[in-house]
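Undergrad: pasting the sequence and the predicted coordinates here, then a few questions.
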Amino acid sequence: MCASRRFEVVSSPDMPEEMKLDALHSVLEAIDSYTTLEDMTEHVKMFFDDVWTPNWCCIVGRRFGCSIPRDDYGFISVKVNDLTFLLFKSVR
């Protein structure tokens, strides 16, 4: 099915463990299901909007910098091999 994967998860200190697991699961599912970064991004964003209430934002790429506003529990970065998924809850 897939080759060995290295992954790293960094999140807000107050993020519930279930939310972290959902992020990892949705990221791995996106990687397995889609070939474009845009489709992967949409998959993870829609999953979190459905499960953890709307206004999640998702950025996917191999190299980028960012500075984003976030709430106390709404930030997680999941890196799988060389691909990073940045997921955060909009403060608006």
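TA: Here it is on my side, so go on. Numbers count the residues shown, from 1 in each chain.
Undergrad: CA only for contacts and neighbour counts going forward, please
TA: Noted.
Undergrad: quick one, helices of the chain?
TA: For the chain, helices defined by DSSP state H occupy the ranges 17-33, 37-52.
Undergrad: got those helices as JSON lines, with distance to Ser77 and mean neighbour count columns?
TA: Converted to JSON lines, the helices of the chain look like this (distance: least, CA to CA, whole Å; neighbours: other CA atoms under 10 Å):
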{"stretch": "helix 17-33", "distance to Ser77": "9", "mean neighbour count": "16"}
{"stretch": "helix 37-52", "distance to Ser77": "12", "mean neighbour count": "18"}
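Undergrad: ok, second structure coming up, stack it against the first:
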Amino acid sequence: MREEKKTMEGASEELERRSRYLSSLIQRTKLQPDGEPEKQHHQELAKPDMEKLHHHHQRQQKKKKKEEGDEVVDGGEDDPQEQQHNVRVRAADMPPELQKLAFRCARETLAAMPKLDSKRLALSLKKEFDSSYGPAWHCIVGTSFGSYVTHSLGGFLYFSIDKVYILLFRTAVEPLRH
């Protein structure tokens, strides 16, 4: 029993450490223009800690924007349109404009389906982002899944619409050399 408690405390500390690390990455990342080398990051998702991270990040961003006198645009759960569709950002390393495109594409595709077709939704998001922002976008959709992915800076979004979870991320593509 005592050993279980130690293990749980260690796991909790590890989740906190990862949350702080991801939060610091989000603070300083931007999508790289095509043609420039992109840095890669590993991303492990766990629903509870990602939700806490999102709320923390959202508060920091709003505070920073207020200090700079900029308009606060988060495209997440505080946006009435997103609340109406139960869109919740779980974790993001992506500019708000791209996030909103992902939300819109996901909502439109889901609305056109009589019942959830995860593959079709994933394909729709992947095609939209590949055609708009270049190749190597990947999308995972489901009601329950685990993942550990490597993504390019500024190219990661994990969100949900109702009980459907969507992971959208980009990886760097390098030409083959013979």
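TA: In hand now; what should we look at? Keep in mind that this is a model prediction, so the values were computed, not measured.
Undergrad: got a TM-score for the pair?
TA: The TM-score (TM-score structural alignment, normalised by the length of structure 1) is 0.86; 87 aligned residues with a CA RMSD of 1.3 Å.
Undergrad: on that earlier part again, export the helices of structure 1 as CSV, with columns for distance to Cys66 of structure 1.
TA: Converted to CSV, those look like this (distance: least, CA to CA, whole Å):
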stretch, distance to Cys66 of structure 1
helix 17-33, 19
helix 37-52, 16
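Undergrad: any idea which of those gets closest to Arg6 of structure 1?
TA: helix 17-33 (11.3 Å; CA to CA).
Undergrad: quick check: the closest one compared with structure 2, mean distance?
TA: With mean CA distance after the TM-score superposition for structure 1, helix 17-33 of structure 1 departs from structure 2 by a mean of 1.0 Å once superposed.
Undergrad: by contact count, what packs against that helix?
TA: Counting contacts by 3 or more CA pairs under 8 Å, 6 or more residues apart in numbering; DSSP states H and E, helix 17-33 of structure 1 packs against strand 7-11, helix 37-52, strand 75-80.
Undergrad: indicate which one of these is closest to Phe88 of structure 1.
TA: Closest among those, using CA to CA: strand 75-80, at 4.4 Å.
Undergrad: for the closest one, packing partners?
TA: strand 7-11, helix 17-33, strand 83-89.
Undergrad: now these in a markdown table, with distance to Val51 of structure 1?
TA: Output for those, formatted as a markdown table (distance: least, CA to CA, whole Å):
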| stretch | distance to Val51 of structure 1 |
| --- | --- |
| strand 7-11 | 18 |
| helix 17-33 | 9 |
| strand 83-89 | 13 |
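Undergrad: nearest to Asp49 of structure 1, of those?
TA: Using CA to CA, the nearest of these to Asp49 of structure 1 is strand 83-89, at 9.3 Å.
Undergrad: that closest one vs strand 75-80, what angle?
TA: 160 degrees (axes from the mean of the first three to the mean of the last three CA atoms, to 10 degrees).
Undergrad: follow-up on the earlier one: how about the helices of structure 1, which one is nearest Val10 of structure 1?
TA: Closest among these, using CA to CA: helix 17-33, at 8.9 Å.
Undergrad: residues touching the residue most central in space within structure 2, list them.
TA: Geometric centre of structure 2, nearest residue: Leu157, 1.8 Å, by CA atoms, centre = their mean. Residues counted as contacts of Leu157 of structure 2 (CA atoms under 8 Å, 6 or more residues apart in numbering) are Val89, Arg90, Ala91, Ala92, Asp93, Met94, Gln99, Ile166, Leu167, Leu168, Phe169.
Undergrad: now check structure 1 for the residue matching it.
TA: Under the alignment by TM-score structural alignment, Leu157 of structure 2 pairs with Ile76 in structure 1.
Undergrad: do Asp130 of structure 2 as well
TA: So, by TM-score structural alignment, Asp130 of structure 2 is matched to Asp49.
Undergrad: correct me, but Phe85 of structure 1 touches Cys58?
TA: Yes: with contact defined as CA atoms under 8 Å, Phe85 of structure 1 and Cys58 form a contacting pair (6.9 Å).
Undergrad: which residues do these two both contact?
TA: Residues touching both Phe85 of structure 1 and Cys58 by CA under 8 Å, 6+ apart: Thr41.
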